[in-house]
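Chemist: Structural data only, the sequence is not supplied:
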């Protein structure tokens, strides 16, 4: 099973905002994590890492990145948007907890976040 760096509360909030069934989003995020984990070394080499915690690493990527990932996953626009929003909300949560909220909010105006699970836990509860 992939290490999922998105808190359960974030998944519920995101599912409600994205009109995606709450029971479906965790499976989508887990599928996404499997793909992201396979590319972790590439993310480390080619993208700015803005956070490295015990259970996840967060990267900023160019706009359009989630569209390409959605195509690789074979998901529709609504599902892709929900997965992207889950990553955004989790980065905001990390920002609030680490005193970097303003920095992350500014970054999200021009870039997209990708959080990749690392370690042995299923969820990050920072």
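Modeler: Arrived safely, thanks for sending. As the structure is a computational prediction, the values presented were derived from the model and not from experiment.
Chemist: drop to CA atoms for contacts and neighbour counts, all remaining ones
Modeler: OK.
Chemist: Look at the nearest residue to residue 67 once chain neighbours are set aside and say how many residues are nearby.
Modeler: The spatially closest residue to residue 67, leaving aside those adjacent along the chain, is residue 80, at 7.1 Å (C-alpha to C-alpha, 6 or more residues apart in numbering). Neighbour count for residue 80, taken as other C-alpha atoms under 10 Å: 23.
Chemist: Now do the helix or strand harbouring residue 31: everything it contacts.
Modeler: When secondary structure is defined using DSSP states H and E, the element that contains residue 31 is helix 25-38. Defining contact as C-alpha atoms under 8 Å, 6 or more residues apart in numbering, one finds that helix 25-38 is touched by 1-4, 11, 15, 73, 79, 82-83, 116-118.
Chemist: now stretch 72-81
Modeler: 18, 19, 20, 25, 28, 31, 32, 66, 67, 70.
Chemist: switch the cut-off to 7 Å
Modeler: 18, 20, 66, 70 (C-alpha atoms under 7 Å, 6 or more residues apart in numbering).
Chemist: Can you lay out those residues as a markdown table showing neighbour count and secondary structure?
Modeler: Rendered in a markdown table, the data for the contacts of stretch 72-81 read as follows (neighbours: other C-alpha atoms under 10 Å; DSSP: H, G, I helix; E, B strand; the rest coil):
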| residue | neighbour count | secondary structure |
| --- | --- | --- |
| 18 | 19 | helix |
| 20 | 17 | coil |
| 66 | 19 | helix |
| 70 | 20 | helix |
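Chemist: take a look at this one as well, against the first:
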């Protein structure tokens, strides 16, 4: 997993950065007041999502592209300390050196967003980003059909490994 710059995009991904960052998505409205608390300590959190996943999500979700990376970092800061709980409670569909991907019941993202006080359009962006990351990993591992089928009845949650956490073992 490449480290994603603060703007949420890999360098050299073939996309003109000004083209993406200047484009409004959905209604273009951004209400940062609802989620500013969530982001306060998340600025340095590394995202377990690939740059092209962020571009896809920014283009398809009703969250402005410049809002997406801070939102995902804030949620990752919330999910990271819960990695052991996710490992005990949910099916782990994929694991690599940088992240675990879990299949959770439908509605899980709504529950997480309620804990963090996030609006509906941000819930949708989170769901899309994490599902797209699972699809991308599935395509690389020859398991895309399997993951697509799983996503019909469940949601994906990607939790990154932190070198500072003692629970970062990746053994299945």
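Modeler: Ah, there it is. Note that the structure is a prediction, hence the values are computed from the model and not measured.
Chemist: Superposed, what's their TM-score?
Modeler: After superposition, the two chains reach a TM-score (TM-score structural alignment, normalised by the length of the first structure) of 0.91; 120 aligned residues with a C-alpha RMSD of 1.0 Å.
Chemist: average offset between whichever helix or strand comes after the helix holding residue 31 of the first structure and the second structure?
Modeler: For helix 25-38 of the first structure, the succeeding helix or strand toward the C-terminus, using DSSP H and E, is helix 40-46. In the superposition against the second structure, helix 40-46 of the first structure averages 0.4 Å from its aligned positions (mean C-alpha distance after the TM-score superposition for the first structure).
Chemist: quick check: helix 40-46 of the first structure aligns to which part of the second structure?
Modeler: Aligned by TM-score structural alignment, helix 40-46 of the first structure falls on residues 83-89 of the second structure.
Chemist: about what we covered before: state the span of the second structure onto which the helix or strand harbouring the residue nearest to residue 67 of the first structure is aligned.
Modeler: Under the assignment given by DSSP H and E, the secondary-structure element containing residue 80 of the first structure is helix 77-98. With the alignment judged by TM-score structural alignment, the segment of the second structure matched to helix 77-98 of the first structure spans residues 120-141.
Chemist: in the first structure, which residue is closest to the centre?
Modeler: Nearest residue to the geometric centre of the first structure (C-alpha atoms, centre = their mean): residue 87, 2.8 Å.
Chemist: Run a quick neighbour tally on the residue mapped onto residue 64 of the first structure from the second structure.
Modeler: Residue 64 of the first structure is assigned residue 107 in the second structure as its aligned equivalent, the criterion being TM-score structural alignment. Close neighbours of residue 107 of the second structure, defined as other C-alpha under 10 Å, add up to 13.
Chemist: show me the contacts for residue 107 of the second structure.
Modeler: Under the criterion of C-alpha under 7 Å, 6+ apart, the contact list for residue 107 of the second structure is empty.
Chemist: just the one 5 residues further on next, same as before
Modeler: For residue 112 of the second structure, no contacting residues are found, by C-alpha under 7 Å, 6+ apart.
Chemist: just residue 49 of the second structure next, same as before
Modeler: Residues residue 133 are the ones in contact with residue 49 of the second structure under the rule C-alpha under 7 Å, 6+ apart.
Chemist: Would you check which pair of the contacts of stretch 72-81 of the first structure lies furthest apart?
Modeler: When C-alpha to C-alpha is used, the two most widely separated members of those are 20 and 66, lying 16.8 Å apart.
Chemist: quick revisit: beyond the helix holding residue 80 of the first structure, next helix or strand please.
Modeler: Elements were assigned by DSSP H and E; along the chain past helix 77-98 of the first structure, the next helix or strand is helix 101-108.
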